[in-house]
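Colleague: sharing a model that was predicted from the sequence below.
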Amino acid sequence: MDLSLDEVESPIGVILLAVGGGAIHGLDFADYGSRLRGSLEARYGAVALHGAADPCGFSSRMRAYLGGDLAALSDVPVEPGGTGFQRRVWAEVRRIPPGATRAYGEVAASLGQPSASRAVGLANGRNPVCLIIPCHRVIGAGGELTGYAGGLERKRWLLAHEGACFLAPRSAAIVG
């Protein structure tokens, strides 16, 4: 498979976008470039990534999101692959608006499988198109930040950028 690859500078590191056929097939941070390539190769076999400036205008939309237009990514087409369950989870996660969060259990319940919060967490962790499928908006049941493939500092930054409310880490809590 031939895909276009672009890099977008951001306050949380360089973002890589792999684009083909008018959709984003992979999106990750440059320090996880091998994970991006591995995800693409697992889905497509051999992958050729060709440098391209702003393929389909998606890099510009990423820059707009980072600049404060929180709706800029809402209708960007994606092709994440995945199992039927993963695709259902990712579609549900994509419905979480900027500035809002949902617990893993809430996502599971909205899928009609209230006991599947762990499976939702696993699917969320395998999201190959982070930011556009906003897995950073899924948090722990008590409002705490839990797991993010790009690191919790990035998750914290993204949620703050979107104006989301979440609990501070326990170690940072003020006791009085």
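Modeller: On my side now, so go ahead.

Colleague: C-alpha from now on. contacts and neighbour counts both.
Modeller: OK.

Colleague: tell me the contacts of the closest residue to residue 132 other than its chain neighbours?
Modeller: Nearest non-adjacent residue to residue 132, counting by Cα to Cα, 6 or more residues apart in numbering: residue 73, 5.8 Å away. Shown in contact with residue 73 (Cα atoms under 8 Å, 6 or more residues apart in numbering): 61, 62, 65, 132.

Colleague: surely the last one meets residue 80?
Modeller: No: under the criterion of Cα atoms under 8 Å, residue 132 makes no contact with residue 80, lying 10.5 Å away.

Colleague: so how far is the helix or strand residue 65 falls within off the chain centroid?
Modeller: Taking DSSP states H and E as the criterion, residue 65 maps to helix 58-66. Relative to the mean C-alpha coordinate of its chain, helix 58-66 is positioned 14 Å out (Cα atoms, centre = their mean, to the nearest Å).

Colleague: that one: what's the following helix or strand?
Modeller: Per DSSP H and E, the first helix or strand lying C-terminal to helix 58-66 is helix 84-94.

Colleague: elements contacting that following helix?
Modeller: Contact partners of helix 84-94 among helices and strands, from 3 or more Cα pairs under 8 Å, 6 or more residues apart in numbering; DSSP states H and E: helix 104-110, helix 117-125.

Colleague: alongside the first one, take a look at this:
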Amino acid sequence: MDSHGQYEQRVVWALVGSDIGPLLLAATSDGLVNVVFHATDTVRDRALARLAARLGTEPVEAPGSPLLAEAIRQLRAYLAGERHAFELPLDWSLISGFNRQVLRELVRAVPYGTVVGYGDLAGRVGQPGAAQAVGAAMGANPLPVVVPCHRVVESDGGIGGFGGGLETKRKLLALEGVLPEPLF
């Protein structure tokens, strides 16, 4: 951190245990940049290497950094059913173009306890035929849970896919009251 420029690029991370498994949270000075599901040692190491390559700096473990501490607090409150919206600065630098447009619309227009179809979301960003591209955008979401891709479902009532696994998607939708609690 010998120059201001290097400080701007600093990437901090922390691991959080949760009902949906261990999560890796990473942030830059601009905001939360990545949430990674199932953050076992192998997954964590791969995610940190990917972040280092994409952001040009080695991530530093710093669970006490103010932004990460607040993100962890809000995430725990959400998973406990006590918070319905995240109020965190987000760093969108890991995603761009159509994918970023779709994810920003998702955050803006699909609140807690509601779902939207892939095709409906495509229509909301002016691309009504792009349901599959919306699915790809959800799969590329670097900020799952905080950017609620679990709220995007198939128009026929199917749950759709989910990077964190369908069991995790069901748990999040059940938490929000959209689905009945999973039986197991």
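Modeller: Alright, I've got the coordinates. Computed from a predicted structure; not experimentally measured.

Colleague: TM between them?
Modeller: TM-score of the superposed chains, computed with TM-score structural alignment, normalised by the length of the first structure, equals 0.85; 166 aligned residues with a Cα RMSD of 2.0 Å.

Colleague: can you tell which of the helices and strands packed on helix 84-94 of the first structure is closest to residue 49 of the first structure?
Modeller: Closest approach to residue 49 of the first structure among those (Cα to Cα): helix 117-125, 23.5 Å.

Colleague: okay, and the closest one goes to which residues in the second structure?
Modeller: On the second structure, the counterpart of helix 117-125 of the first structure by TM-score structural alignment is residues 131-139.

Colleague: roughly how far does residue 14 of the second structure sit from residue 112 of the second structure?
Modeller: Residue 14 of the second structure is 25 Å from residue 112 of the second structure, where distance means Cα to Cα, to the nearest Å.

Colleague: please apply the same query to residue 51 of the second structure.
Modeller: 29 Å.

Colleague: now do residue 121 of the second structure
Modeller: Using Cα to Cα, we find residue 121 of the second structure at a distance of 16 Å from residue 112 of the second structure.

Colleague: and for residue 139 of the second structure?
Modeller: Counting by Cα to Cα - residue 139 of the second structure and residue 112 of the second structure are separated by 20 Å.

Colleague: do residue 118 of the second structure as well
Modeller: 17 Å.

Colleague: of these two, which one has the most company?
Modeller: Each of residue 118 of the second structure and residue 112 has its neighbours counted (other Cα atoms under 10 Å); residue 118 has more, 24 against 17.

Colleague: show me what the more buried one lines up with in the first structure.
Modeller: Taking TM-score structural alignment, the alignment pairs residue 118 of the second structure with residue 104 from the first structure.

Colleague: shouldn't that match be in contact with residue 115?
Modeller: No: Residue 104 of the first structure lies out of contact with residue 115 (Cα under 8 Å); the separation is 10.1 Å.

Colleague: compared with the first structure, how much does the match of helix 117-125 of the first structure deviate?
Modeller: Mean deviation of stretch 131-139 of the second structure relative to the first structure after superposition (mean Cα distance after the TM-score superposition for the first structure): 0.8 Å.

Colleague: which residues touch that stretch?
Modeller: 98-100, 102-103, 118-122, 149, 161-163.

Colleague: wait, a strand at residue 31 of the first structure?
Modeller: No: counting by DSSP: H, G, I helix; E, B strand; the rest coil, residue 31 of the first structure is not found in a strand; it is helix.

Colleague: quick one, what contacts it?
Modeller: By Cα under 8 Å, 6+ apart, the residues touching residue 31 of the first structure are residue 14.

Colleague: same thing but at 10 Å, please
Modeller: Counting by Cα atoms under 10 Å, 6 or more residues apart in numbering, residue 31 of the first structure touches 13, 14, 15, 16, 150.
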